[in-house]
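[1] Need the 3D shape of this:
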Amino acid sequence: MYNTFINGVQHVWLGISIFLLLILSFSRTTIFKNALTERHFDRRRLVLFTVLFSAMAVSGTYWSVSAGGGIINFRAVGIMLAGFIGGPAVGSITGLIAGLHRAFFINTDASYIHGGLSILQGIAAGFTTNYLKSKHHRLWLWALIYAFLLEVLFWAFFALLTWPETVANPNALALLSLPILITNTIAVSLFIGVLEVSTYIWDSEKTKTTKNTFDAIQMIFSTLQAGFKDLTVTKITEIITTALPSLIWTAVIYKSRVYIRGAYKTKEDRTQGEAETSILRLQKSLPDMPHVLTLPVRWQDEIIGYIIAAKSKGDTFTKMGIEFLNGVCHIVEAIYEYEQMKEEKNLLAEAEIRALQAQINPHFLYNTLNTISFYVRSDPETARKLIKYLSDYFRHSLNNPSKFISLAEEMRVIDCYIQLERARFSDRLSVTYDFSEDMLETLQIPPLLLQPLVENAVIHGVIKREEGGTVRVGLIEHKTYNKIYVIDTGVGISRRKLKTLLIDRKRRDHIGLINVHQRLVSIFGERCGLHILSKEGKGTIVFANVPKVEKTKGKDDEHGN
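    Below you'll find the model as predicted:
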């Protein structure tokens, strides 16, 4: 009896090992991907599971040893795995196929009983899948427990259905059931355990790949913040080579220049890499080779550069590697597009300043020249001063391309303008300033920020009042920003007109206000645009909250927001 038991276990285990090797070879494929966590499968995977486990169950019936009036086999392994992994449908169909095959094609004393119990075992295994998959750790142990219980129930029902023969010959029952119970239970647990480890490795690799990808993306964004320069483009090759350790060199071609980063691991890699990169430097391209991947970087249907990556000869790129490099290309394209938009935005801002400079009111110029003409005859010294003021006004207004200038420089333009207007309106125009001396040189503001506001206050406010009025220009300092304001005691603005004053229109009146507002919003954001408070007959307040930009060593025009 002992020898029969051992022989039965050995024979069945040999068969189980063969089929487990075959099935475990599939455990790293997409068929079994997330099989232990998913509760619902598409029709294709359900069919594959059914065919695979049914073949295992039927084959397990044939791979058998006669003992105790029956056969020792591993049919139940395929049936239970079908239920545990595939669910009720797969478990039930697999049990039905294996059970009918056992009942009608294998002739033993209890063929129909074995066949019927195999069908029930498949159904039971299918309905335990939710309990098994709800356990997030040590699934192999729970599979061992569930498989053991199903096998114990199988043989308990078998003993009950074959009563009283089993009571009369208990040794035969033990000889038949014990090898099956031991080997099948361990085999099911082993398969689930290996699948669990494969899933863990799969998830770990995916997590690691995702982390490397995000780290690389973050590094690329950080690197290219300074724009597409020699140093930053070189850094991209280093990032790609670090993210994909299997590469032996990486290159970026941008503006006909080739930036290369080597990561040679062997002498052969160095020889290969130096030969390929030498050709690349000369020809700016390489012939098609399986181990070299060339991806174009595009912008507006135009190729602006290439990203080239190479592996050792004989190696090819994985799907993950190709997707990663394509992703890097898309990121570089997006950053390049952002750079172009930023450059266009800067050019547009400069153009707006030039437009404002070009829109000097011809009436102001005409009236100023008439005033100078009057003083030429009556007071030549005053006329000389006015000509100098007009000259300085034009020089400062028309020849300042900087993004930021000092407050003192802006105030010089305002002072020239005020002196020219006072020559016309005399005591009707009064101007006061509220700035500290130290802030005049240190504080940086966009050019032509205050002068259009002062001009608007004079022309549309103070001068329209018969007795004239006062314009007050000042600044209130806060922790992170300065509130710059222009207040006049002019005629004020009606509520109806106030609502639409900062809306862009093709009218010339108040165009200076609109331009200043739009430039402030463009440079500093929505909260930093102009704010206007006014009451008819009382006057107007125009102010803006401008973030602090102080003068630094170096070029003033390199200030950013």
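[2] Please count neighbours and contacts with C-alpha atoms only from this point.
    OK.
[3] Let me know how buried residue 140 is, in neighbour terms.
    Applying other CA atoms under 10 Å, we find 21 other residues in the vicinity of residue 140.
[4] Okay, and the spatially closest residue to it that is not a sequence neighbour sits in which element?
    Leaving aside its chain neighbours, residue 140 sits nearest to residue 193 (4.5 Å; criterion: CA to CA, 6 or more residues apart in numbering). Assigned by DSSP states H and E, residue 193 belongs to helix 170-223.
[5] which other helices and strands contact the helix or strand where residue 412 lies?
    In this structure, residue 412 sits in helix 407-425 according to DSSP H and E. Applying 3 or more CA pairs under 8 Å, 6 or more residues apart in numbering; DSSP states H and E, we find helix 407-425 packed against helix 362-378, helix 380-398, strand 429-434, helix 437-442, helix 451-457.
[6] The structure of the following sequence is requested for comparison with the preceding one:
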Amino acid sequence: MIFDLLITLLQNMSVIAVFAYLLSRTEIFKKVVYEQSSPRIKIFLIIFFGLLSALGTYLGVYIFGAYANIRAIGAVVAGLLGGPIVGLTTGLIGGLHRYTLGGFTAFACAVGTTSSGLTAGLVRKYRSFKQINAKFAFGLGILIMVIEMIYVLFLSESFVDAQRLVKVIALPMILNNALGIAIFINILKTTKNEEEKVRALQSQKALEIANRTLPHLREGLNYDSAAKAAATILSMTDIKAVSITNRNEVLAHKGLAEDHHQPGEKIITEATKRAIADRELAVIDKRTDIGCPVKGCELASAVVVPLKFDEELIGTLKFYKDNESSINDVDIELATGVANLLSTQIKIAHLEQAAQLTTQAELKALQAQIHPHFLFNALNTIISFCRTNPSEARRLLIKLSHFFRKTLKEGKKMVSLAEELEHVKNYIAIEKARFGDDLQMKIKVKDELLNLHLPSFILQPLVENAVRHGISPKSGIGIVEIIAKEKNNEVEIIIKDNGMGIEEGQLTEILKEGRGKGTGIGLTNVNSRLQKIYGNDYGLKIDSQLGIETKILVTIPQQDIEGGKA
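    Next up, the predicted model:
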């Protein structure tokens, strides 16, 4: 009898297993796997597994005035998915249903089923669904069913009848319920794993698309970049057509209906307008909702995803298919992933452009910072030479004009070391006219390094800083040296002076914004520009001994020789 009962329950349990497998293929079950904490999903779990628990009674076998059943499967699986409240409520539904059927075990079975759901829910509270596998579920099922058999023994109306019943039904019920719970959990875990694989593949595809579209979107979102991005997306997916818009018009359309969906057209589909207005994803399932005025247009369904930049909507990405209602979750997932990555790329392009503009603005600010004292002193020196040495005055005027032409004009971003040194020489020539032999300049640079490319207007501000703050306040002969040498695939340029030096406490503060002498823009600006171009490791390095000397180190990657990086 026990063996026959075991086989019968196993057959009936297989019905639930098949039912579970078929349901696992539906979209609602995929939501169950990923949205277990959602109130809407919890209500679904209670209703579905409550009915399944009641069905477990009907799929049982009537024996000795009671039911050998598989009712616990629904209650336990509900608890493992939804937690204590879901498990308790589901168990209560199955238990109350069993109680209405009567019999000497009615109360014991009702308590047992309710307890089973609650126990599974408490397990779920302290153990994530990721940690629950088929093996664990089988073991838990055995434990829960053993407890339920104890309830039957001690809560039934007749202990003698209950004892006779349990001897027959215990093994078949324990094994079949535990096996059913394990199979159900395994089906759900398999569904989740398959879904995660699909999502992983879509994420990988989205990243590949982003990687290929990145070079095109560096210039921002326009007709040309949108066309290249749309063509790339189309070639890497099974989507029939791809469209990219801004807020008002189509920027690019590739694929089906390309002959009449042209860039520059105003947006005509209501779904796209709604997605732009609501700033939310929209799915179009009908050809009529596409709204194409051309008769026979092949576009039948679409998903429209907003493109955003800092929460501001800048356009949309649209995926089209040629059959109505054919946009599925995979398409939506891919479109959303690609749209998010495109939005990020557009933001990066914008930030890069902003950084370039900032760097250019800083350069202009530095170029425009002609210290009044230098200008006045230079002019006064030239005026004095006009009386005593007109030819020297003429030479200084030429030097001054060259200096200001270099300083004030819209210069190149990168120049050769030779050009930068020429600018420094013009500056020193003007200052030397004022200081005379008390200012000397030494340049130690090998000829092969003169083609090194470095940012424009880097050395002169450092030399001017040495003259103004190092040499000018000090009596005696002041010497400024510029030394360039190769070291570890880099070129080190040292600006050295034998002036007043810098106090140790100021060394850590001098490169901070606004902390330098005067406005602080000179050293700070040069340091900032070097770091933005080459990285934080390439900022200025300052070493100074008070009253003895100051050294400023500029490091340039050696690949910039012969115009490499420039």
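[7] After superposition, what is the TM-score?
    The TM-score (TM-score structural alignment, normalised by the length of the first structure) is 0.73; 530 aligned residues with a CA RMSD of 5.0 Å.
[8] Tell me who's in contact with the closest residue to residue 169 of the second structure other than its chain neighbours.
    Once flanking residues are discounted, residue 169 of the second structure sits nearest to residue 68: 5.9 Å by CA to CA, 6+ apart. Shown in contact with residue 68 of the second structure (CA atoms under 8 Å, 6 or more residues apart in numbering): 9, 57, 60, 61, 62, 169, 173.
[9] what residues are up against the residue nearest to residue 140 of the first structure?
    138, 139, 140.
[10] Kindly report the same for residue 521 of the second structure.
    With contact taken as CA under 8 Å, 6+ apart, residue 521 of the second structure is in contact with 366, 513, 514.
[11] Residue in the first structure paired with the last one?
    The equivalent of residue 514 of the second structure in the first structure is residue 504 (alignment by TM-score structural alignment).
[12] Doesn't that match belong to a strand?
    No: counting by DSSP: H, G, I helix; E, B strand; the rest coil, residue 504 of the first structure is not part of a strand but coil.
[13] count of residues packed around it?
    14.
[14] Would you mind measuring from it to residue 272 of the first structure?
    62 Å (CA to CA, to the nearest Å).
[15] I'd say residue 26 of the first structure and residue 32 touch.
    Yes: because the distance of 7.0 Å satisfies CA atoms under 8 Å, residue 26 of the first structure is recorded as touching residue 32.
[16] how would you label residue 6 of the second structure: helix, strand or coil?
    Assignment for residue 6 of the second structure (three-state DSSP): helix.
[17] can you give me the strands for the second structure?
    61-63, 66-68, 241-245, 250-255, 282-284, 301-309, 312-321, 414-416, 439-444, 453-455, 478-487, 490-497, 541-545, 549-557 (DSSP state E).
[18] With distance to residue 327 of the second structure added, can I get those in CSV?
    Listed next are the strands of the second structure as CSV, based on distance: least, CA to CA, whole Å:
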stretch, distance to residue 327 of the second structure
strand 61-63, 46
strand 66-68, 46
strand 241-245, 12
strand 250-255, 16
strand 282-284, 8
strand 301-309, 6
strand 312-321, 7
strand 414-416, 51
strand 439-444, 70
strand 453-455, 52
strand 478-487, 60
strand 490-497, 55
strand 541-545, 59
strand 549-557, 52
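[19] number of nearby residues for residue 425 of the second structure?
    18.
[20] now swap in residue 131 of the second structure and tell me
    Counted with other CA under 10 Å, the neighbours of residue 131 of the second structure add up to 8.
[21] ok, now how distant is it from residue 379 of the second structure?
    82 Å.
[22] circling back to that earlier point, and the two most separated of the contacts of residue 68 of the second structure?
    57 and 169 (13.6 Å; CA to CA).
[23] residues in contact with residue 486 of the first structure?
    Per CA under 8 Å, 6+ apart, neighbours of residue 486 of the first structure: 450, 453, 454, 457, 471, 472, 473, 474, 541, 542, 543.
[24] which of these tops the neighbour count?
    So for these (other CA under 10 Å), the most neighbours sit at residue 457, 28 neighbours.
[25] So what does it match up with in the second structure?
    Using TM-score structural alignment, residue 457 of the first structure lines up with residue 466 in the second structure.
[26] what's the nearest residue to that match if we skip its chain neighbours?
    Residue 466 of the second structure sits nearest to residue 497 (CA to CA, 6+ apart), 6.2 Å away.
[27] So what does that neighbour match up with in the first structure?
    That one, residue 497 of the second structure, aligns with residue 488 by TM-score structural alignment.
[28] ok, residue 26 and residue 32 of the first structure, which is more surrounded?
    Higher neighbour count among residue 26 of the first structure and residue 32: residue 32, with 18 against 14, using other CA under 10 Å.
[29] Roughly how far does that one sit from residue 50 of the first structure?
    13 Å.
[30] ditto for residue 274 of the first structure
    With CA to CA as the criterion, residue 274 of the first structure and residue 50 of the first structure are 54 Å apart.
[31] more crowded one of these two?
    Counted by other CA under 10 Å, residue 274 of the first structure and residue 50 do not tie: residue 50 has more neighbours, with 25 against 15.
[32] Pull the contacting residues for that one.
    By CA under 8 Å, 6+ apart, the neighbours of residue 50 of the first structure are 82, 86, 90, 91, 93, 94.
[33] give me every residue that touches the last one.
    Translated: residue 94 of the first structure. Contacts of residue 94 of the first structure by CA under 8 Å, 6+ apart are 50, 51, 53, 54, 57, 78, 79, 82, 119, 122.
[34] do that again at 7 Å, thanks
    Contacts for residue 94 of the first structure were tallied using CA atoms under 7 Å, 6 or more residues apart in numbering; they are 50, 53, 54, 79, 82, 122.
[35] I'd assumed residue 78 was in contact with the third one.
    Right, residue 54 of the first structure. Yes: the pair residue 54 of the first structure / residue 78 is scored as a contact, 6.5 Å apart, by CA atoms under 7 Å.
[36] The two: who's more crowded?
    residue 78 (31 against 25).
[37] hang on, isn't that one packed against residue 56?
    Yes: in this structure residue 78 of the first structure lies within contact range of residue 56 using CA under 7 Å: 5.2 Å.
[38] residues of stretch 240-256 of the second structure that come out buried?
    For stretch 240-256 of the second structure, burial by neighbour count (16 or more other CA atoms under 10 Å) applies to 240-256.
[39] what do you get for stretch 2-15 of the first structure?
    4, 5, 8, 9, 12, 13, 15.
[40] Quick check: chain neighbours aside, which residue is closest to the fifth one?
    The one in question is residue 12 of the first structure. residue 73 (5.8 Å).
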